Each structure stands twice: as C-alpha cells, then as structure tokens.
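Enquirer: got a predicted structure here, sequence first:
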Amino acid sequence: MAKGKGLGGTSILNAMIYIKGNKRDYDTWEKLGNTGWGWDTVKEHFKNLENMQAEGVSDEYGRGGYMTLNRYPSDQPIASAIIEAFKEMRLPLLNEENPANPLGVLTGFQCIKDGIRFNTGRAFLGQVKSRSNLMTALHSFVQKVNINRKSKSATGVQVNVRGTIINVKAKKEVIVSGGTVNSPQLLMLSGIGPKNHLEKVNVDPIKDLPVGEHLEDHTLHAGFFVKVNPEIQLIDNQLDTIYKYFAHQEGKLGTLMITNIMASAFPSVMGLKNEILANINDAIEKKSVLGITSTVLNPKSQGKILLKTSNANDKPLIYSGYLSDQNGEDMAIMLESLRFLENLIETSSLKKYDPQIMQLNLPECDKFEFRSDDYWKCSIRYLTTTIFHPTGTCKMGPSDDGTAVVDLELRVFGIDNLRVADASIMPNINKTDKTPRDTARTRRRKRNVRESKENTFGKSVSRVMTKGGTAKKRILVQKSPPDSTTEAIKKAVVEAAGKEQASDIVRAWTEGRGDAKGMKSAMIDVDEDAVEKVEKVYEKDTSGLYILSNGGSKGKDTQM
C-alpha cells in the first residue's frame, strides 16, 4: 500500500487528478445520519480550497483558495480519437464535472502549478509555516495516543523521534490523520478497537469499537491492452521535451502523462508478475499499445485492517476483500466494463488505428476461450489491483450506528479530546479521487472543531440573536489583515457582516481605538455560517482574530 511519508501525505505521490465526485454520494452520507455532510455543505468547502486557473470554467469552482488547479488537454491524435469514440457510445463531452449528473467524458483538472506537483503540504503549510503557533516534526513516528483510562480522554501522543521516545502532551485535542491504514492501526495500538482482537495481540482494551472494519477501495483492472497502427509517437522529440521541462517547467513532462509500462515501475505487491510485464513490454517494442483500465467506483466488497502485533513498528495486516461480495456484483460490473471497452475500440473513430486486443501471458486463463466471459473473469481475478483509494476503517456515523467509530464531528465515540480526520471516516466510498475529498474534509473538520468548542473544551462561545432568531458569533478582530488596504478589508468582510458593520470595523481600524502599541480592534457579530468568510481574511496571519468567551475580550477562547 502506497504511503505519502511527508508533509502533504499521499498528495506528494498520487496522480494529481482533481475530481470532486457525485452529489448523490455526499447526500447519502447525510441520509445515513451525518448531518452537515451533504453536497450543499461540502461543495462550499471545495470552493474555499480551490484556485482554478483553467479558462472557461464556471463559478462552481473557487478562485481564491490555496489549491491551484489547471487543465492540460492532450494534443495527441489518439486522445482526440478516444474522445470521439466515447461520443459515438453516446457519452456526452463535459467541460467540467457535473456532480448532479456526472456521466460523460472529461479532461480532468490537475493539482499542478508552473509545471510542478502542487501537493497539499505546499498549498496549505507553505502559507502558514511561519506562524508562531504551528510546529511540524519530520522524521517522527507516532506510536500511540496516550489515553487516561480513568477519564477516558486523550492526553497526548507517544512519538519516536530518530530513536528517542518522547511524550507530547495535548492542551486541547489530539487529531489523528494517519490515513485509512495507519489511523486504525494507531487507535488499536492505543487500546481503541475490537476488544477480542486487541486481547489476542496483547493490547489492553480501553474502548471496544469496530476500528479497522468497513475497508472499501476502488479496484482497477490492468489487463486490457490494445495494439494500434499506425505507430503513435507520444513524445515527438524526447530531448526537446526534457529540455522544455527542466528549463521552463513547460511541455508534456509538466503534465500528467503516462506513456508506457516498464516491469521495474511496478512493485510486486501490485500483483503484476514480471513475466506479464515482460509480455506487455515485448509488444510495446514492436507496436504502439494503448492500455485502458476499468474501475469499480461503488464496490460492494469490504475488507479490514488488523494489528499483526502490539509493536508499532510492525506493519498492520490488510485484508483487502477485493471481489469478495456475496452476490458477485463487483465482478459483474468489471466484466460489463470490459465488454464496453470491446465495443469502444470497434467505433469508427478508433477503427482507423486497426486496434487488436492483446492476449496476455496468463497461464491460469489460457484454458478459457480468449475474450469469453470465463477468460475475462480469470483476467479480472489475476490483474485487479488497488488504485490506492482505501476508505472507511474509522467510519463516521450516528451514535446508534454499531459500525461507526466517530460521530459527525469526527470525535471518537467514548474517548474525549480525540478525533480522526482523513479518508478512514468515510461512511461509504464515493466515486472520486481522494485528494479533493480529504482536503475538503480537513476544512470541514476545522469548522467542526471550532463549532464544538463548547463541548470539547468546557467553554462557551458568546452568541447574540438577531430579531429573526439567527444565531451569531461575536468576534474580536484585533488588527487589520497584513498587506491589505482599507478597501480590501471592507470588501472582504462586507459579505459576512453587512455593509454597515463593515464600515464600523474599517473606521475602528483607521480612526483610533488603539492601544499603546498602535494595535487597533473592533467587534463584529456575524452569522455562524459566515465565520469562515471573516476568518479567510486572516489566513496569512491569524494572530489578530479571536472568538470571544462570555468573559469578554480578556477571556479569549482560542486563537484561530
């Protein structure tokens, strides 16, 4: 299983594709009891993180966020032919995602900036790394969450830093973001998980929860290869292409471009044996080969994560459960997709390339007639692997859901001051790539943490009510945002606070009300849903934004 062991997590090594997914998937989460996780809420978090650079894209995408998005359409004739072939199969050509009706052909967006991968570490931490209240620790391996057994609350984490074990105490909360494999491993090592399993591996149970269950993943069949003529040269001049990229970060190497398969590029864990890869490469040497993969986006099969031992250095046991659903629906869908591909290459748009499906060297499948149902089913079992989108092992759900580990605010059931925030909390896997989901989930978590301060920290946030009964929060803005003009400040807060209050705030900043150091302040009452809009003004330097407790400005609840 691939792991992104660095700032930015798996976004430092993924395919850089940005797809938000199907509206229905998110709405299903909400119908399962996870209030606030429906599409209408989540889409705003997507927009807040996006910085769309591609032309001709609607306002459904954000423009001022940290995550730079671009689009790099292929200029290869075969790519255009494939698009035309899909159109012949009655699939519409989409300019961008349509979450309400996502069926169609799309040249996707990518997390690339100036020809360089734009991972979440670069996008978000790069903006705030100088904050005094932020510390990152590299080469540090968290071994467990320290939990007070009497109070059932997280008190910190035990960390191995270059061979030295230290205990880091948490003043408020511990938030686990280890991913679908490591988050359940860490919880189980800490005593949170299936009681019987923990006892078998000599971990003293603290809270019996279904941690590690409900593993879901997108699977990919990597066995449909087509020989094509005439020869297709994907890189017209390799030296020119390499020069363009290293000199100017431009050209085809500055995009996501997969041109061939080499045996050395595939680790053995993917299940593609060397003789199969050699067979493919032999064909590539003689002809151009087009590889088309099929994916089950809504799998019914489930697996689980278990501890191998109580030693944090031992890798956990991963039971993927691929193609294991009782009714065989995943196999049937994969087979149907291969039949679709057979019809696709028979379209007039691709016929001119004289496509021929390759019969790979699969000894266990040779006894079946090539391209029969039995042959393809054998190929599917032989060549189906992960796309590295595992989810669900710390499932989110209401308190009466016996399969859930965290509530809708991502708090671990029965353990105070502990949350999980990554793909492991997904109630069901959705039909998209992980990076946008995880990044939007981070923003959603940030809001959850802020809105649940009263329960989490034992403090109350000052609230006022309008005549209409709308709940508001009182915020002290203690200085204007850095590098911002008065007009920019006013424009930024007017939507959240209203024109009259925005004018008052600007006046407070510019006309006085300052302390001996020249620090100026102003009060602002805004709708709870508008807090993020005000906070966004301070994203570069949040030292001037405070949520007040009932005690007034001296009783700061927390610095945002």
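Expert: Okay, I see it.
Enquirer: only C-alpha atoms from now on, for both contacts and neighbour counts.
Expert: OK.
Enquirer: now do the strands in the stretch 401-550 of the chain.
Expert: With DSSP state E, counting those that start in this stretch applied, the stretch 401-550 of the chain shows strands at 418-420, 463-465, 471-477, 522-527, 545-549, listed in chain order.
Enquirer: residue 434 is nearest to which of these?
Expert: Proximity of the strands of the stretch 401-550 of the chain to residue 434 was assessed by CA to CA; the nearest stretch is strand 418-420, lying at 16.0 Å.
Enquirer: what about the closest residue to residue 502 other than its chain neighbours, neighbour count?
Expert: Nearest residue to residue 502 in three dimensions, chain neighbours excluded: residue 494, at 5.2 Å (CA to CA, 6 or more residues apart in numbering). For residue 494, the tally of surrounding residues (other CA atoms under 10 Å) stands at 17.
Enquirer: what about residue 494, distance to residue 430?
Expert: Distance check for residue 494 against residue 430: by CA to CA, to the nearest Å, it reads 36 Å.
Enquirer: what sits up against stretch 139-146?
Expert: Residues from elsewhere that reach stretch 139-146, judged by CA atoms under 8 Å, 6 or more residues apart in numbering: 154-162, 174, 186-187, 189-190, 312-313.
Enquirer: comparison target below:
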Amino acid sequence: MQHYDYIIVGAGAAGCVVANRLSANPKVSVCLIEAGGSDKSLWVKIPAGIFGLYGNKKYDYTYQGVPQKQLNNRVITVNRGKGLGGSSSINSMVYIRGNQHDYDGWAALGCEGWSYQEVLPIFKDLERNLAGQDPAYHGFTGELNVVNPQDINELARRFVQAGAAAKLPENTDFNGESQLGLGIYQVTQNQGVRVSSYTAFIEPIQQRPNLTILTNTEVFKLQITQDRVTGVELERDGVHSSLQCTREVILSAGAIASPRILLASGIGDQDELKALGLECKQHLPGVGENLQDHIDSMVTVRSPQPVSIGVSWASVFPHILPAPFQYGLKRKGWWTTNYVEAGGFAKTRYAEAAPLGSPAADPDVQFHFTPIFRSYRGRKLEMGHGYSLFTCVLRPESKGRVKLANDGRFKNLLIDHNFFSAAADQKVLIEAVKKAREILASPVFDTVRGEEMAPTSRLQSDEEILAYLRQTASTVFHPVGTCKMGVDALAVVNPYDLKVKGMQNLRVIDASIMPKLISGNTSAPSMMIGEKGARMILAAA
C-alpha cells in the first residue's frame, strides 16, 4: 500500500498552493488528489472558453441545490470547477481580494493572525503584478500573473465612464486603498491565456520526484483512528483503493466537497451522523453550516448597434470569423474576453447611511459588466447584441448549509444557500438593481441603448423588483464558510493552525474556512488561504 507524508485533497485554488510549498522540501512525499481531470483544453486556456465550461460536466460539478423557499422554490445550480485548477480553471479570472474590513472582521471574531495587515504581505508574495499598480498593495515576483485585459470592448469602457451618472469614480485598482467606483478588472492571465492555480503553482514544478498528482480520483472518506487520520479511501472508475498518510491530510476540496468528506468520515454533528447511520468520530456541529454566497441579479439591455460581443449577421465578418486568427497572431479579438471585462463596487442607501469609517459604510454591492446580451429567458445564448450588468450583495446575512443526503451513499449532497432568508439581503439587492439602472441610464449609452429586457421598464416599484428577484436571482459562484475557522461553538478549524478541532493531523485549507464571506471574488483569497495554511504546516514541521 502506498504511503505519503502529506495527502492534499483537491487541486483547486488553495490546494495547488499547498502542494507547491510542501513539495519544495525534497525529503517529504506529497500526493495531490483531484477528482477531475486535465486542464489541457482550449475551453480552459482561451479566456472566452468560459462559455463552454459552465454546465459542462467534464469541467463543472453542476451540483443542484435544494429548492430555495424565498426564490419561488427554484433549484439553483452550484457551478464548481472539476479538474486541475478547480474553480480557478473555469472562473472569469477576475483578481479581487476583498475589502480591508473583511479581514479585520475575521480577526475581531477571534481569528487572530488574519487581519488585513497580516494577510496583505501574503497576497503580495503570491502576485506577479504586470499592470503597473502601487507596490504598497501589490507584489511583482510571485507566481500568479495579474494583468490588464488584452482587448477591452468599447462598451466596457463606456460602462466605466457611466459611473459619473451615479457619482461613482473611475477606480483603476480595486485591491488598493478603496474599492469604491467602476473600472476595468485586472485578470489572472499570461499573454491572453488563463492562469489558474494549477498553471501558476503546480505546472512549473510538476516534475518534482516527491510530488505525485492523481487525477480523476475521488476521495470518498478518511480513515480515522481515534484523533488521527491514517489514510484516505479513494474511488476511480468505480474501483476502490486507499492511500496511507504518515504526517497530515489536508482538505482543499472547497466549500462544497470539504464538508462532504468530513461528514462521510464521521466528523460532524453526532445526532445528524447517527441519523445517517454513520459512526461519529468527532462531534463538530458546525461542519456544513455557515454556507454563505453572493446572491446576484441582472439588468440586461438590447442594443440596435453591433458594438457588443454577440451573434448576428453584422458581427460575422468583422468579429466572429477573424477571432481565431486575431487571437492566434496578436492575442486580440473576441477570444480574449473573459466576458466580465469591467465592474466595480458601490454603496446603496443603506451603506451610505452607516457611520463613516465603519465596515457597514463600505460598498455593499459589486458589479460585473458584460458587453453581451445575456438571456432574459434563461437560455445559454441569445441572438443579437446588447449589454448586461450583474449586481450582487457583498455582505449577505443569509446563511445556508451543506449536508449529506440520507440516501445511504454518503456522496450526494443537500446544498441549501437559504438565499433571501434575511430580509436585509432582499432590501440591498432591490437597491442594487436601482443603482445598476442609474448607471446604465447614463448618456454614454444613448447611441447603443435599446429596450431593457430584464427586469423590463414595466417593473419599477420595490415590490415588483423583489418579485423579479425571487424569480431570477442566483449565485455568483462564491460559496464559502462551511468549515469555518473560529472560537465559537460552530467553528470547525482552529484559526492558528487550520487543524480540525479535536484532530491531530487533519487540516482544512480552502474557502470553506472563511468565517464570513469577503467583499468580492473568492479565487485570490483562496490562494492566500492556501499560502498561509502551508506556512502553518511548515512552521510546525
């Protein structure tokens, strides 16, 4: 039977960083296990390939959540990356860290060592900033490329200019002094090619003789003796096997899969485990609780002009047919788009009313602007041209849970975001739609503006907008918190070492350890967690 010093479950944003750092010591053996397969696909490499990744079960788990009571009992698809790089191989590559107060808030909850001033150097160490941004906030020698987009659509630039209509300044660095304003997003790319956690941290060192990478291999559960993990049970192509661990097992499977593995292994609430027919190895009622995500809405507008990215006779010859050649020769054209080329952060009236300088006075909504006409009917593709503005609640109060389905398999999940269970989230998202409309009403869009197709101009009152949100709002793909660190009764891991409470050699190092959701995209913060967690392991070795 094979033995490894360290077994890392999940080759996603955090897991790849951990595997890189631990395998740098040639005296230890490291096994990185990924349930998905290779990232060697044009869909993954080319930024515009995102279109073929979401919903593609080769690269996306496409989990189905439980009916959402406050969203007309709709089932929400939970898209998570399946393959080397995890969700960093299917996301929009936007580089956002979150607000300074997010991390200070973690520290205030008892997570010492996680304040903004303590995590900022880690972000900088990981980053290779090629966008010429302020060295006070950015690093230039790390593995993760951060750049400006290759070929920005004209409508994205108009969107930034439109901020003036809503008193939102242009912001060229959302990771700098302030998040407020609109701007072009920096992305994790290298000359127009996606940079994932895998390509940044594992691909350059994958030949290390002490690093083993297993793909298409799912960890079913952990082997536990008293308070130690002795190995992991695997499944590949229906064949079961196991690996033995001599030092530590690190779960980096993400906010959905990490709690599943813990629960299937008997770590969780003892009463729930008993009801599932599982022996409780460690009573931790917080496993799977505290699920948080950004709930998101959309305003989409048709355009009579073929300026946006879209399918029409007017776009075939100038854009669609030349796109492969423009990309191959110059890294220009429509294949370079990550679709959410621009965006930003704004305050609703609730944040504006909060005491100045308090966390509540920070921007409470985030925008993702897409220079394409997104379907108002739920289709993957709509013909024609237009533009869409997605808006999410940055600091949601609603909390859900991830639990095992009681079907005897210990693999299927009940994912309940519990969206809109907090009335405050409803109020903020209603105001966010109004703010989005205010921006899109700017005169800079006059020459390209057509009909508002969603929510439609007919819906204006708060009640009408809320009804629209109940029927259409969804996740923006940022689940966190299901194995949270902390000192309260629902904490799953210790803040100072990320070890699962009561366990000697089991850690969780991924977005599931966030006690509260950060104000922005979660890929870069997950890599920071991977780096900080790896340093904890090395310091104790």
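Expert: Alright, I've got the coordinates. Predicted model only: the values in this text are computed from it and were never measured.
Enquirer: just to revisit the earlier point, tell me which of the strands of the stretch 401-550 of the first structure sits most buried.
Expert: A comparison of these by mean neighbour count, using mean count of other CA atoms under 10 Å, puts strand 418-420 on top with a mean of 25.
Enquirer: that one vs the second structure, average offset?
Expert: In this overlay with the second structure, the average offset of strand 418-420 of the first structure from its partner residues is 0.4 Å by mean CA distance after the TM-score superposition for the first structure.
Enquirer: in the second structure, what residues pair with that strand?
Expert: Strand 418-420 of the first structure corresponds to residues 506-508 of the second structure when matched by TM-score structural alignment.
Enquirer: ok, and what's touching that stretch?
Expert: Contacting residues not belonging to stretch 506-508 of the second structure are listed as 228-229, 248-252, 258, 483, 493, 497-500 [CA under 8 Å, 6+ apart].
Enquirer: again, 10 Å this time
Expert: Contacts of stretch 506-508 of the second structure from elsewhere in the structure, counted by CA atoms under 10 Å, 6 or more residues apart in numbering, are 7-9, 15, 222, 224, 227-230, 247-254, 258-259, 262, 483-485, 492-494, 497-501, 529-530, 533, 537.
Enquirer: likewise stretch 50-67 of the first structure?
Expert: Under the contact criterion CA under 10 Å, 6+ apart, stretch 50-67 of the first structure has outside partners 43-49, 68-72, 95-98, 109-113, 118-120, 122-127, 436, 439-440, 536.
Enquirer: which of those residues are buried? Put it as a PyMOL command.
Expert: Burial among the contacts of stretch 50-67 of the first structure is assessed by 16 or more other CA atoms under 10 Å; the matching PyMOL selection reads:
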select buried, resi 43+44+45+46+47+48+49+68+69+70+71+72+96+97+109+110+111+112+113+118+119+120+122+123+124+125+436+439+440+536
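Enquirer: tell me which of the contacts of stretch 50-67 of the first structure fall in helices.
Expert: If you go by DSSP state H, these have 43-49, 120, 126-127, 436, 439-440, 536 in helices.
Enquirer: thinking again about what came up before, mind checking which of the contacts of stretch 506-508 of the second structure are buried?
Expert: By neighbour count, with 16+ other CA under 10 Å, the contacts of stretch 506-508 of the second structure hold 7-9, 15, 222, 224, 228-230, 247-254, 258-259, 262, 483-485, 492-494, 497-501, 529-530, 533, 537 as buried.
Enquirer: what sits against residue 485 of the second structure?
Expert: For residue 485 of the second structure, the contacting residues are 106, 109-111, 286, 491-501, 508, 512-516, taking CA under 10 Å, 6+ apart as the criterion.
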